[in-house]
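In: here is a sequence with its predicted model. Questions after.
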Amino acid sequence: MTIDEVTEKKIYLPRLLSADEQRDMIDRYVASGRMFRLWDNGVKCIAVVTRLNETECALKNIATCPADQGKGYGRAMLAYLAETFLKACKTVYVGTGDVPGILRFYHKSGFRASHWVKDFFTDNDEKRLSKRAYSYVTWSICAETQMTWKHAKLREE
């Protein structure tokens, strides 16, 4: 299994659309962000991270092939990104819907919910295909908690 940075980003747009249904948003953060892919006998996971300012980064999208979900690829990508970006940023943020499986995924990966925006998707996204998520949850992982996060990850494995 290897993770590397992608320069030919457009070929992965269909994968990103599986995790974020707003093409215009994807186009914006793909243009300004850094894209990574996890390869294990084929591309299993794609992620995009943007720099918000000198001390903060944001994971804008992480998408694992549906057939490969639950096999640790998303968690491996998060571990790589946290290790990589917490060297340059004090905090890495992720915004998600309030879908229980997604909430568990980020919590088990060491992120902590920092705030919720009730009815975010129903109020702001009329075209959203998936109506599963209603609230928007912002998660964060900080450089100060990285050791705790690594310890928790090791206990799970």
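Out: Nice, I can see it.
In: CA only for contacts and neighbour counts going forward, please
Out: Will do.
In: how many residues are close by the residue lying closest to residue 91 once chain neighbours are set aside?
Out: Closest residue to residue 91 apart from its sequence neighbours, by Cα to Cα, 6 or more residues apart in numbering: residue 142 at 4.3 Å. Look at residue 142: counted by other Cα atoms under 10 Å, it has 19 neighbours.
In: and what of the one 4 residues further on?
Out: By the other Cα under 10 Å criterion, the neighbourhood of residue 146 contains 18 residues.
In: go on, residue 125?
Out: By the criterion of other Cα under 10 Å, residue 125 has 12 neighbours.
In: here comes the other one, which I'd like you to weigh against the first:
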Amino acid sequence: MPRCASDAPLRAATDNLSGPVPLLPDLRLRRIRVRRERFLPLLLLADESEAMIARYLDRCQLYGLFYQKRQPVSLAAITDESAAFAPGTEGARLAPFLAGKAVCECRNLVTAPAFRGHGFARQLLMRLCGIYDRSHDAMLVGTGDTPAMQHFYRKCGFRPAFVRRGFFRDNYPQPIVEDGCLLEDMICFCRLIRPQAARS
């Protein structure tokens, strides 16, 4: 998952968070259905464990912003986690307000190095919230206990929801240090994405 819940530290924190999101000419959103493994080098920039990526790559929906149809600018992997929040599950215990809800999770969010600093990860995440609000009540994303990434998700409308204790310590073979901080727990942020009228 990004440490950004993507399970890995999302370097998208370098995105410019002030002012309008810039647009490249001919920047298009695509769902990637085949040969996803060719994007592994880019996904590894956000989640450095190939084994962790393998846990969700086959079952996720992978989206990308592409420049001139071919060059990936930013990628996001989204999984359905509704079963993990069914009543009586650990997820429902950690986040009772999500019990029985349709929940998706952004497991990886990454921007190619040449395109960082221009808000493309934010643009992709916001567009995906607009897609998933038709089928899900909430979107989750997990990140390490680092101010930059938490600021990024707050600016995207996410709020702290619960903590997965020892996630990085227990799931990664090597210690993970981000912004000078040794990551142990994953802070899970949540955004309610379904329109209020549809939820009521």
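Out: Cool, the structure landed. Note that the coordinates shown come from a computational prediction; the quantities given were computed from them, not determined experimentally.
In: aligned partner of the residue nearest to residue 91 of structure 1 in structure 2?
Out: Residue 142 of structure 1 maps onto residue 192 in structure 2, with residues paired by TM-score structural alignment.
In: I'd say that match and residue 138 touch.
Out: Yes: here residue 192 of structure 2 lies in contact with residue 138, judged by Cα atoms under 8 Å, at a distance of 4.3 Å.
In: can I assume residue 174 of structure 2 sits in a strand?
Out: No: secondary structure of residue 174 of structure 2 (DSSP: H, G, I helix; E, B strand; the rest coil): coil, not part of a strand.
In: can you find the partner of it in structure 1?
Out: Alignment note: residue 174 of structure 2 maps to residue 127 in structure 1; criterion TM-score structural alignment.
In: ok, now residue 60 of structure 2?
Out: Checking with TM-score structural alignment, residue 60 of structure 2 has residue 33 as its match.
In: what's the local residue count around that match?
Out: With other Cα under 10 Å as criterion, residue 33 of structure 1 counts 20.
In: isn't it right up against residue 52?
Out: No: contact between residue 33 of structure 1 and residue 52 fails when scored by Cα under 8 Å: they sit 10.0 Å apart.
In: and for those two, which residues touch both?
Out: Overlap of the contact sets of residue 33 of structure 1 and residue 52 (by Cα atoms under 8 Å, 6 or more residues apart in numbering) is empty.
In: just to revisit the earlier point, who are the contact partners of the match of residue 142 of structure 1?
Out: Applying Cα under 8 Å, 6+ apart, the residues near residue 192 of structure 2 are 137-139.
In: drop anything exposed from those.
Out: With burial judged by 16 or more other Cα atoms under 10 Å, the buried subset of the contacts of residue 192 of structure 2 is 137-139.
In: in structure 2, which residue is most central in space?
Out: Central residue of structure 2 (Cα atoms, centre = their mean): residue 106, 3.1 Å from the mean position.
In: so that residue touches residue 138, yeah?
Out: No: between residue 106 of structure 2 and residue 138 there is no contact, the gap being 10.8 Å when judged by Cα under 8 Å.
In: any idea which of the buried ones among the contacts of residue 192 of structure 2 is the one closest to residue 182 of structure 2?
Out: Using Cα to Cα, residue 139 comes nearest to residue 182 of structure 2 of those, at 25.9 Å.
In: so what does that closest one match up with in structure 1?
Out: Under the alignment (TM-score structural alignment), residue 139 of structure 2 pairs with residue 92 of structure 1.
In: quick one, what contacts that match?
Out: 56-59, 82, 85-86, 140-142.
In: now do the strands in structure 2.
Out: Ranges of strands in structure 2, per DSSP state E, are 27-32, 61-67, 71-80, 103-111, 138-143, 159-164, 176-178, 181-183, 186-192.
In: so which of those strands is the most surrounded?
Out: Mean neighbour count (mean count of other Cα atoms under 10 Å) peaks for strand 103-111 among the strands of structure 2, with a mean of 28.
In: what is the corresponding segment of structure 1 for it?
Out: Aligning strand 103-111 of structure 2 against structure 1 (TM-score structural alignment) gives residues 56-64.
In: could you find the closest non-adjacent residue to the residue nearest to the centre of structure 2?
Out: Nearest to residue 106 of structure 2 is residue 78, by Cα to Cα, 6+ apart, at 4.6 Å.
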